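> starting from these lines, generate the structure:
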Amino acid sequence: MTPEELFGSQFPINKKEDYEELSRRAAILALREDESVTTTDYADVLEFELAGERYGFELEGIKEVTYLRNYIQLPYCPDFFMGIFKLRGDAVPLIDIRKFFELPGTPISDLNRIIIISDGASGIGVMADRIYEIQRIHRADIHRSLLGGGDFRDDFTVGVTSGRLIVLDAIKLLRSKKLIINITV
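Reported below is the predicted structural model:
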């Protein structure tokens, strides 16, 4: 499709040579890497919903995302601990992060997904109300100063973006002593 077909007669480039020259320049610019920006300047974040708010985990801490499966509830566990489920032969603990963060609960639906977070040695499933997308966020846009302060959730929060996405630290959550359950019956 030509520019004229896209934009009509108001398109300012009338010569085929002008169009070809601008296309060539655009191709060169697209190939050129910006040396001042590295991949470490950005975080790839899986965006999901909890109790109507937008949250995200950096991809480094995520092993996979799966559907909510049949799980086995275990007695004498905190209310945030939903139980365990089987994933490719492994028993995976499942937590309701809404209850862990003391957020309002919502009924379980077909939109719920389980985010498997792992550090390579251990892993847990974290239930999310809904999964949205993976975003590439510039690290300078993740602000720790926007946190409320004093809330225990801040221990697991990397920061908040200007778009109000709360970025969580999956590995800190996984390794939290608050998730260790010691039960003697």
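> from here on, contacts and neighbour counts on C-alpha atoms
Noted.
> what about the residue nearest the centre of the chain, which SS state?
Central residue of the chain (Cα atoms, centre = their mean): residue 46, 2.0 Å from the mean position. Applying DSSP: H, G, I helix; E, B strand; the rest coil to residue 46 yields a three-state assignment of strand.
> just the helices in this structure please.
3-7, 16-31, 97-100, 170-174 (DSSP state H).
> flag every buried residue along the third one.
By neighbour count, and taking 16 or more other Cα atoms under 10 Å as the criterion, the buried residues in helix 97-100 are 97, 98, 99.
> which helices and strands does that helix pack with?
Helix 97-100 sits against strand 123-128, with contacts defined as 3 or more Cα pairs under 8 Å, 6 or more residues apart in numbering; DSSP states H and E.
> who are the contact partners of the nearest residue to the residue nearest to the centre of the chain once chain neighbours are set aside?
Nearest non-adjacent residue to residue 46, counting by Cα to Cα, 6 or more residues apart in numbering: residue 134, 4.4 Å away. For residue 134, the contacting residues are 44, 45, 46, 47, by Cα atoms under 8 Å, 6 or more residues apart in numbering.
> next, the structure of the following sequence, for comparison with the previous one:
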Amino acid sequence: MNANVENNKQYVIFKLEDEFYGVPITFVETIEKVTEITRVPNSPHYVKGVINLRGEVVPVIDLRRRFQFQDKELTEESRIIVLALEDINVGFLVEGSSEVLTIEPDDIDKTTNFVNSFDDDYISGIGKVKDRMIIIVNIYKILGIEAN
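I've put the predicted structure just below:
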């Protein structure tokens, strides 16, 4: 993991299955309301499709499917969090995204001590903010790519 990610303290918080998750704000380009998503044949089951974002084609990953949750209808609160990683943009379809939280590195427990329910270890830690628990996701593992 690069130093930029390690030193990051701000996370964009989103919701799935009544739990709160966070991605480092350093990766977040924009948060969009859900627009028309075009399906792509023969793509992995968790790829919802692609969107046209200001002239750029952006693949959208349905995090509910990626985490093997039941499908759920989109709502007014549903959002696509567009992330920039190296030279690619990708969208994460989530149930809602409403805030940015500062989480100190000392307040994030690494998950190596936990029994992880995800085969590919999509979680990099659990952040504790006041009385809340925020699951910090590993964007690279979700996308199946190696971090530089």
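> how close does the counterpart of the residue nearest to residue 46 of structure 1 in structure 2 sit to residue 71 of structure 2?
Matched to structure 2 by TM-score structural alignment, residue 134 of structure 1 sits across from residue 100. For residue 100 of structure 2, the distance to residue 71 of structure 2 equals 26 Å [Cα to Cα, to the nearest Å].
> residue 7 of structure 2 - how many residues pack around it?
Residue 7 of structure 2: 11 surrounding residues under other Cα atoms under 10 Å.
> which residue sits closest to it, ignoring its sequence neighbours?
In this structure, residue 7 of structure 2 finds its nearest non-sequential neighbour in residue 105, 7.8 Å apart by Cα to Cα, 6+ apart.
> and the one you found, how many neighbours does it have?
Using other Cα under 10 Å, residue 105 of structure 2 is surrounded by 15 other residues.
> any idea how far it lies from residue 128 of structure 2?
Distance, residue 105 of structure 2 to residue 128 of structure 2, by Cα to Cα: 10 Å.
> is residue 51 of structure 2 in contact with residue 35, as I believe?
Yes. Look at residue 51 of structure 2 against residue 35 with Cα atoms under 8 Å: they come within range, at 7.3 Å.
> same drill for these two, tell me which one is more crowded.
Between residue 51 of structure 2 and residue 35, residue 51 has the larger neighbour count (other Cα under 10 Å), namely 21 against 11.
> what's the match for that one in structure 1?
Match for residue 51 of structure 2 (TM-score structural alignment): residue 85.
> could the helices of structure 1 go into TSV alongside distance to residue 74 of structure 1?
Shown next, in TSV, are these (distance: least, Cα to Cα, whole Å):
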stretch	distance to residue 74 of structure 1
helix 3-7	61
helix 16-31	54
helix 97-100	16
helix 170-174	19
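> okay, those helices, which one's buried deepest?
Highest mean neighbour count of the helices of structure 1: helix 170-174, a mean of 20 (counted as mean count of other Cα atoms under 10 Å).
> residues touching it, excluding its own?
Here helix 170-174 of structure 1 makes contact (Cα under 8 Å, 6+ apart) with 57, 58, 61, 62, 117, 118, 119, 123, 124, 155, 156.
> how about a cut-off of 6 Å?
The contact list for helix 170-174 of structure 1 (Cα atoms under 6 Å, 6 or more residues apart in numbering) reads 57, 61, 156.
> most surrounded residue in these?
Greatest neighbour count in the contacts of helix 170-174 of structure 1, by other Cα under 10 Å, goes to residue 57: 24 neighbours.
> I'd say it and residue 160 touch.
No. The pair residue 57 of structure 1 and residue 160 does not pass the contact test of Cα atoms under 6 Å, sitting 11.8 Å apart.
> give me the common contacts of those two.
Applying Cα under 6 Å, 6+ apart, one finds that residue 57 of structure 1 and residue 160 are jointly contacted by residue 167.
> I'd like the distance between the nearest residue to residue 145 of structure 1 once chain neighbours are set aside and residue 150 of structure 1.
With sequence-adjacent residues excluded and distances taken as Cα to Cα, 6+ apart, residue 145 of structure 1 is closest to residue 159, at 7.5 Å. Using Cα to Cα, residue 159 of structure 1 is found at 14 Å from residue 150 of structure 1.
> neighbour count winner among these two?
Using other Cα under 10 Å as the criterion, residue 159 of structure 1 and residue 150 rank with residue 159 on top: 21 against 8.
> map the more buried one across to structure 2 for me.
Using TM-score structural alignment, the equivalent of residue 159 of structure 1 in structure 2 is residue 125.
> does its match touch residue 113 like I think?
No. Using Cα under 6 Å, residue 125 of structure 2 is not in contact with residue 113; the gap is 10.0 Å.
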